[in-house]
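J.: Pasting the sequence and the predicted coordinates here, then a few questions.
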Amino acid sequence: MTDVKKYNFKVVLLGEGAVGKTSLVLQYVHGKFSEAHESTIQASFLTKKINLPGKVANLAIWDTAGQERYHALGPIYYRDSQGAILVYDITDKESFKRVQNWIKELRKMLGEEVCILIAGNKIDLESERAINLATCESYADTVGAHHVSTSAKINKGIDELFFNITKRMIEKADEKASNSLCRNGVSRASSRRSVVVVEDDVPQKKSCCG
């Protein structure tokens, strides 16, 4: 039986209030969408398992509040995250500017360790788009992120969004483990070589009769 490699990842959703973060998570985890909008209070937490060939990823998804009064709590929720999904509303240009601020903050706090995806949500309202798609995709490229167009209402792009960030987190985790293994191997090899050198340099005792 083939061994299955297991991963545990923390993913945080960030963005302005009413951009659809909660709707995206509920659609992805439970396959549900509600027209009624209820603002998230501080943060909510859901889990999802993703199966890939020979691998299983368990996602702990944190849906954070977007209201300004909860902004100071952001670091509490994205601390120790391996992935971050930055959500904006394609009909609200200001919500995209807020995403740019979040990315600066994430890079400052977590560096390149965190995998970032940008979600342009509510593409079911394409006729009301307020920001050019090419501009958003170009920006994502400049910050090492990937852009996905989504709609929680019509369930568009959501599986791609979470699959993409999971794939990136697995690649980064594997790369980190491989680098650690190489460093440890070099360290052990160096240690063994140093012992040999020391042994070679030890003067041989002469026989009292020599």
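T.: Cool, the structure landed.
J.: hey, let's count contacts and neighbours off CA atoms from now on
T.: Fine.
J.: quick one, what contacts the residue nearest the centre of the chain?
T.: Against the mean C-alpha coordinate of the chain, by CA atoms, centre = their mean, the closest residue is residue 83 at 1.3 Å. By CA atoms under 8 Å, 6 or more residues apart in numbering, the residues touching residue 83 are 9, 10, 11, 12, 114, 115, 116, 165, 166, 169.
J.: Let's see that with 6 Å instead.
T.: By CA atoms under 6 Å, 6 or more residues apart in numbering, residue 83 lies in contact with 11, 114, 115, 116.
J.: Residue 191 - how many residues pack around it?
T.: By other CA atoms under 10 Å, 12 other residues sit near residue 191.
J.: ranges for the strands of this protein?
T.: For the chain, the strands defined by DSSP state E occupy 5-14, 43-52, 55-64, 83-89, 115-121, 146-149.
J.: Next up, a structure to set beside the first:
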Amino acid sequence: MKAIEAKIVVLGSQGVGKTSLVVRYVSNLYTKEVSPTIGASFFTCKVNLEDFKVKMQVWDTAGQERFKAMAPLYYRNANAALLVFDLTQYNSFVEIKSWVQELQRNVQEPMVLSLVGNKLDLEEKRAVSREEACLYATSIGGNYFETSALQDQGIEQVFISIAVGLIKMSGEQICPSLKRYESSDSLVLSGYTSDGTGRLETPSWSRDHIAHADGQRPGWCCY
């Protein structure tokens, strides 16, 4: 099995649900009591697709303005970025553009970009249209998804899409910082599995089913 190890950075304004989204994917847990991230939190997850194992080092960054100056420390050498905004807060969508400008100034290598409109469960309060968000994602060469950390909608699709993008980028060998090696793990899955480690010494989690949000409307995506 071929293995890829990549750094993923999660960017966006305070309160858009970055931490809730990552924790929901990594641990399949959701809590409304999430303290603001200080600096950054570190998680890992693995996605197996056909004969590739993609290990993602996910850096969940703080959204508060006072921590913004620290962000370059975390997205340096990143191979992919989750750009998260709140579907009910138009300003959080506008602020994504400044994060993209930061990435363009500070990251020289190609990146897999995923624009994520979170809080899809608050559809009745939507302030950003799918069309506008999708158009912007296309303009920066990224994919667009809509998710709900509360209802566990669309999140798996985001991470699988990132894995697919990293595999493609690895094959094109256009990103020197993307680590590639042969894995001794002989497990090959037709779907995927993931496991992760929360910040500091939190015990690891794992799950091995393909979709635990059966019956729910999938997140919006454009290519």
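T.: Noted; the coordinates are in hand. Since the model is a prediction, treat every value here as computed from it, not as a measurement.
J.: returning to what we had before: please report the distance of the residue nearest to the centre of the first structure from residue 62 of the first structure.
T.: Taking CA to CA, to the nearest Å as the measure, residue 83 of the first structure falls 10 Å from residue 62 of the first structure.
J.: same question, residue 22 of the first structure
T.: As judged by CA to CA, residue 22 of the first structure and residue 62 of the first structure stand 10 Å apart.
J.: Next one: whatever residue of the first structure lines up with residue 18 of the second structure relative to residue 111 of the first structure, how far apart?
T.: Under the alignment (TM-score structural alignment), residue 18 of the second structure pairs with residue 21 of the first structure. Residue 21 of the first structure sits 23 Å away from residue 111 of the first structure, taking CA to CA as the criterion.
J.: neighbour count winner among these two?
T.: Legend: neighbour count by other CA under 10 Å for residue 21 of the first structure and residue 111, higher for residue 21 (28 against 11).
J.: so stretch 144-155 of the second structure aligns onto which residues of the first structure?
T.: So stretch 144-155 of the second structure sits over residues 147-158 in the first structure, by TM-score structural alignment.
J.: Name the residues of the matching stretch that come out as buried.
T.: By 16 or more other CA atoms under 10 Å, the buried positions in stretch 147-158 of the first structure come out as 147, 148, 149, 150, 151, 152, 153, 155, 156, 157, 158.
J.: Residue 25 of the second structure and residue 167 of the second structure: what is the separation?
T.: From residue 25 of the second structure over to residue 167 of the second structure (counting by CA to CA), the distance is 20 Å.
J.: what do we get in the second structure for residue 46 of the first structure?
T.: The alignment partner of residue 46 of the first structure in the second structure, by TM-score structural alignment, is residue 43.
J.: My guess is that match contacts residue 195. True?
T.: No: between residue 43 of the second structure and residue 195 there is no contact under CA atoms under 6 Å: 9.5 Å.
J.: Helices of the second structure, residue ranges please.
T.: For the second structure, helices defined by DSSP state H occupy the ranges 18-27, 71-75, 90-106, 130-139, 155-172.
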